[in-house]
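**Student:** sequence first, predicted model second:
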Amino acid sequence: MERKSAAGSIRNKERSKKKFLDAVGKILKTKGYAGLKVNDIATTAGVDKKMIYTYFGGMDGLIDEYIRSQDYWINATTDKTDKILPDIKDGGEAFIKEMLLSQFDYVYTNKEAQKLLLWSLSEPRKSLKKLIDTQEENGEHIFKYIFHPYFKGNSQDFRAIMAIMVSGLYYLNMFASVNGSIFCGLDMNSPEGRERVKRAISFMVEQTYENLNSQED
């Protein structure tokens, strides 16, 4: 009987935590980060605001957990890296192509992720800085064990190219969502325009591998 009661309490706690996290996402999408207030989150979640402190230790803990749950690179890199590492024979070309193409779609379809990106550019916050630091740590793991051995002396150039590509994918998606859809004559909200960008992503990755690797020979 006690065991069933304990299991029920755990399930209730997890349901309530999810309600809070979902409420943060809903408010972030509709009102932006300025609308993330304790009372509003509790009302949206339909859970007593005291539980924010019980489950998360306060607003910072809640926001930290929400941010971790939404970040593409934190959620994707570890799983994908663990699966693909044993089979890497191409210097990570297929891996990084898949990651960039997946990220392009993820940010486009996830309005909460877009808001987090805008938030990270608009306001200094410890939880956002922690998110960025974690992204960099995950990225460093990938660069060190996959790309550096392949590109060797050109690995810093590879980093620079990836920085431009990732930031470009972020911007194109946020631009299409907020203030317009036509960029360089391509409609970023149309299947045709997005498919052209995807082909360009694949092309740039292939050219990067072909040219940087040949320089090392």
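**Tutor:** Looks like it arrived, so ask away.
**Student:** okay, CA-based contacts and neighbour counts for the rest of this
**Tutor:** Noted.
**Student:** tell me which residues of the helix or strand harbouring Ile63 are tucked away?
**Tutor:** Taking DSSP states H and E as the definition, one finds Ile63 inside helix 59-70. For helix 59-70, the neighbour count (16 or more other CA atoms under 10 Å) marks Met59, Leu62, Ile63, Asp64, Tyr66, Ile67, Arg68 as buried.
**Student:** in this protein, which residue is most central in space?
**Tutor:** For the chain, Tyr72 is the residue whose C-alpha lies nearest the centre (CA atoms, centre = their mean; 2.4 Å).
**Student:** give the contact list for Asn75.
**Tutor:** For Asn75, the contact set (CA atoms under 8 Å, 6 or more residues apart in numbering) comprises Ser69.
**Student:** switch to 10 Å and redo it
**Tutor:** With contacts defined as CA atoms under 10 Å, 6 or more residues apart in numbering, the neighbours of Asn75 are Arg68, Ser69, Gln135.
**Student:** Ser214 now?
**Tutor:** With contact set as CA under 10 Å, 6+ apart, Ser214 has these partners: Phe151, Thr208.
**Student:** any chance you could map the helices in this protein?
**Tutor:** For the chain, helices defined by DSSP state H occupy the ranges 2-31, 38-45, 50-56, 59-70, 72-84, 93-109, 111-122, 126-142, 148-151, 155-178, 191-216.
**Student:** the second one: which residues count as buried?
**Tutor:** Looking back up the chat, that one is helix 38-45. Within helix 38-45, the residues that count as buried by 16+ other CA under 10 Å are Ile41, Ala42, Thr44, Ala45.
**Student:** before we go on, here's another structure to hold up against the first:
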Amino acid sequence: MMKDQGQSLSPTREKILDSFCSILVEQGLANATVTNIAEKAGVSKVLIYKYFGGLDGLVKCYIQRGGLFPKLTNFEQILLNETSLENLQYIWYLKFKQISINYKESNEYKALIEEGLLSNSKVAASITNVIDGEINSFFKQLSPIEGIDMEAISALLISGLSYLCTFEKKNRLFLGDTFPSDQSWNRIDSAIKTIFSSLGKAK
């Protein structure tokens, strides 16, 4: 489970979140009920409601602290203050490279994204709302590139990554190669780099 190092929770809350993660990956979100999570964590269901307000609140806490959409480092903030086009392109690329890595390596986020995209459940709606909020917070960190709709470009990239995650376990073909493979992920990274390095150069 990816964790935001800037946040810390009590051991009991950590245990509950880890139990949720374990059930999510091994059995799917449909089995990640308050009862099952409490049983796996060895705690009372009352504690889950006390700490998180229920399953929706638990999912929200899990997504918000997980770091799927990375924060700026001090070095990146310094680069952004210089506001050159090259710096902006570089920072946007680095952030999306990290998002791509997170999508690639986090089985629990793949399960959440798949549920959010394909299910009509109340929890699925909560997942998409929280992820959308995290995406908006992510955008607010980054300086815009003049004359470029960075939110639309970013939305297309994130949508593409989310779509790929929904059929990763099905071993579907992607550009002639079985997805996922290191080669296919390297091609995705190269494409992201090309997109951001070309922004602002052809208006």
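**Tutor:** Yep, it's here. Everything numeric here is computed off the predicted structure, so don't read it as measured data.
**Student:** now the TM-score, please.
**Tutor:** Remark: TM-score between the superposed chains equals 0.80 [TM-score structural alignment, normalised by the length of the second structure]; 189 aligned residues with a CA RMSD of 2.5 Å.
**Student:** ok so, going back, let's have the helices of the first structure in a markdown table, adding distance to Gly185 of the first structure.
**Tutor:** Converted to a markdown table, the helices of the first structure look like this (distance: least, CA to CA, whole Å):
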| stretch | distance to Gly185 of the first structure |
| --- | --- |
| helix 2-31 | 28 |
| helix 38-45 | 41 |
| helix 50-56 | 46 |
| helix 59-70 | 31 |
| helix 72-84 | 28 |
| helix 93-109 | 18 |
| helix 111-122 | 22 |
| helix 126-142 | 32 |
| helix 148-151 | 34 |
| helix 155-178 | 12 |
| helix 191-216 | 9 |
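**Student:** state the number of residues packed around Arg125 of the first structure.
**Tutor:** 12 (other CA atoms under 10 Å).
**Student:** follow-up on the earlier one: the helix holding Ile63 of the first structure: average distance to aligned residues in the second structure?
**Tutor:** Mean deviation of helix 59-70 of the first structure relative to the second structure after superposition (mean CA distance after the TM-score superposition for the first structure): 2.4 Å.
**Student:** please apply the same query to stretch 100-108 of the first structure.
**Tutor:** So stretch 100-108 of the first structure averages 1.1 Å relative to the second structure (mean CA distance after the TM-score superposition for the first structure).
**Student:** and that stretch, which stretch of the second structure?
**Tutor:** Matched against the second structure by TM-score structural alignment, stretch 100-108 of the first structure falls on residues 96-104.
**Student:** how about stretch 195-208 of the first structure?
**Tutor:** Counting by TM-score structural alignment, stretch 195-208 of the first structure corresponds to 186-199 in the second structure.
**Student:** which parts of that stretch are buried?
**Tutor:** Result for stretch 186-199 of the second structure [16+ other CA under 10 Å]: buried residues Ile188, Asp189, Ile192, Lys193, Phe196, Ser197, Leu199.
**Student:** what sits up against that stretch?
**Tutor:** Applying CA under 10 Å, 6+ apart, the external contacts of stretch 186-199 of the second structure come out as 85-86, 88-94, 96-98, 100-101, 145-148, 150, 153, 157, 160-161, 175, 181-185.
**Student:** just the buried members of these?
**Tutor:** 85-86, 88-94, 96-98, 100, 145, 150, 157, 161, 184-185.
**Student:** for Val107 of the first structure, see how far away Tyr33 of the first structure is.
**Tutor:** Tyr33 of the first structure sits 17 Å away from Val107 of the first structure, going by CA to CA, to the nearest Å.
**Student:** more crowded one of those two?
**Tutor:** Neighbour totals were compared for Tyr33 of the first structure and Val107, and Val107 leads with 22 against 18 (other CA under 10 Å).
**Student:** residues contacting the more buried one?
**Tutor:** By CA under 10 Å, 6+ apart, the residues touching Val107 of the first structure are Asp71, Tyr72, Ala113, Gln114, Lys115, Leu117, Leu169, Tyr170, Tyr171, Leu172, Asn173, Met174.
**Student:** roughly how far apart are it and Ser120 of the first structure?
**Tutor:** 14 Å.
**Student:** which position in the second structure pairs with Asn39 of the first structure?
**Tutor:** Under the alignment defined by TM-score structural alignment, Asn39 of the first structure corresponds to Thr35 in the second structure.
**Student:** what's the neighbour count on the nearest residue to that match once chain neighbours are set aside?
**Tutor:** In this structure, Thr35 of the second structure finds its nearest non-sequential neighbour in Lys45, 6.3 Å apart by CA to CA, 6 or more residues apart in numbering. When counting by other CA under 10 Å, one arrives at 16 neighbours for Lys45 of the second structure.
**Student:** and Phe147 of the first structure, by the same measure?
**Tutor:** Other residues lying near Phe147 of the first structure total 22 when counted by other CA under 10 Å.
**Student:** and the closest residue to it other than its chain neighbours, what does it touch?
**Tutor:** The shortest distance from Phe147 of the first structure to any non-neighbouring residue, by CA to CA, 6+ apart, is to Gly91 (6.1 Å). For Gly91 of the first structure, the contacting residues are Tyr145, Ile146, Phe147, His148, Pro149, Tyr150, Phe151, Tyr209, Asn213, by CA under 10 Å, 6+ apart.
**Student:** need those residues in TSV with distance to Leu21 of the first structure, can you?
**Tutor:** As requested, these are exported to TSV (distance: CA to CA, whole Å):
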residue	distance to Leu21 of the first structure
Tyr145	34
Ile146	34
Phe147	35
His148	37
Pro149	40
Tyr150	40
Phe151	41
Tyr209	40
Asn213	44
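**Student:** with that, I have no additional questions.
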